[in-house]
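A.B. asks: No sequence on hand, only this structure:
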């Protein structure tokens, strides 16, 4: 996931701002980490550069 996407990404539940927590990256590409919504207190995982923006009850 490119860091520039943070400008347009929003929480799928409340449309609030997300906070990026990076665990590993290559250049400006986040490979592993999470997106956190302070309003909902929900985390959305980033794995292999792909953010999983599904609401928590729809994830496996």
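C.D. replies: Here it is on my side, so go on. In this text, all values refer to a predicted model and were calculated from it rather than measured experimentally. Numbering: from 1, shown residues only.

A.B. asks: use CA for all of it now, contacts and neighbours both
C.D. replies: Noted.

A.B. asks: The residue most central in space within the chain sits in which helix or strand?
C.D. replies: Compute the mean C-alpha point of the chain, and by C-alpha atoms, centre = their mean the closest residue is residue 35, 2.9 Å away. Element membership of residue 35, judged by DSSP states H and E, is strand 29-37.

A.B. asks: Any idea how far that strand is from the middle of the chain?
C.D. replies: When distances are taken as C-alpha atoms, centre = their mean, to the nearest Å, strand 29-37 is centred 5 Å away from the chain's centroid.

A.B. asks: which strands and helices sit next to it?
C.D. replies: Helices and strands touching strand 29-37, by 3 or more C-alpha pairs under 8 Å, 6 or more residues apart in numbering; DSSP states H and E, are strand 18-26, strand 42-47, strand 50-51.

A.B. asks: okay, pairing it with this:
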């Protein structure tokens, strides 16, 4: 089973309420504005600030 792409249309960053991009390789939802990556575990996004991974500039998707 994979992350439901319809879900991406309605989920938002819990901090800035901005769009999240799915990084399939790392199984993360990425917020470019806050430079954070939220894990996706068992196809369920974990949108908790304390579980987010800070991203370096070079890790941000184009």
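C.D. replies: Sure, I can see it. Small disclaimer: the values here were computed from a predicted structure and weren't measured.

A.B. asks: After superposition, what's the TM-score, could you say?
C.D. replies: TM-score for the superposed chains, counting by TM-score structural alignment, normalised by the length of the first structure: 0.73, backed by 49 aligned residues with a C-alpha RMSD of 1.4 Å.

A.B. asks: Deepest-packed of the helices and strands packed on strand 29-37 of the first structure, please.
C.D. replies: Mean neighbour count (mean count of other C-alpha atoms under 10 Å) peaks for strand 42-47 among these, with a mean of 19.

A.B. asks: Which positions in the second structure sit opposite that strand in the alignment?
C.D. replies: On the second structure, the counterpart of strand 42-47 of the first structure by TM-score structural alignment is residues 36-41.

A.B. asks: before we move on, the earlier item: so can I have a markdown table of the helices and strands packed on strand 29-37 of the first structure showing distance to residue 4 of the first structure?
C.D. replies: Formatted as a markdown table, these follow (distance: least, C-alpha to C-alpha, whole Å):
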| stretch | distance to residue 4 of the first structure |
| --- | --- |
| strand 18-26 | 11 |
| strand 42-47 | 15 |
| strand 50-51 | 13 |
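
A.B. asks: Out of those strands, the one nearest residue 59 of the first structure is which?
C.D. replies: strand 42-47 (10.0 Å; C-alpha to C-alpha).

A.B. asks: Average offset of that closest one relative to the second structure?
C.D. replies: Comparing strand 42-47 of the first structure with its match in the second structure after superposition yields a mean distance of 0.5 Å (mean C-alpha distance after the TM-score superposition for the first structure).

A.B. asks: Touching that strand from outside, list them.
C.D. replies: Residues outside strand 42-47 of the first structure that contact it (C-alpha atoms under 8 Å, 6 or more residues apart in numbering) are 1, 30-37, 51-54, 56.

A.B. asks: please redo it, this time with the cut-off set to 6 Å
C.D. replies: Strand 42-47 of the first structure is contacted by residues 32, 33, 34, 35, 36, 51, 52, 53 when judged by C-alpha atoms under 6 Å, 6 or more residues apart in numbering.
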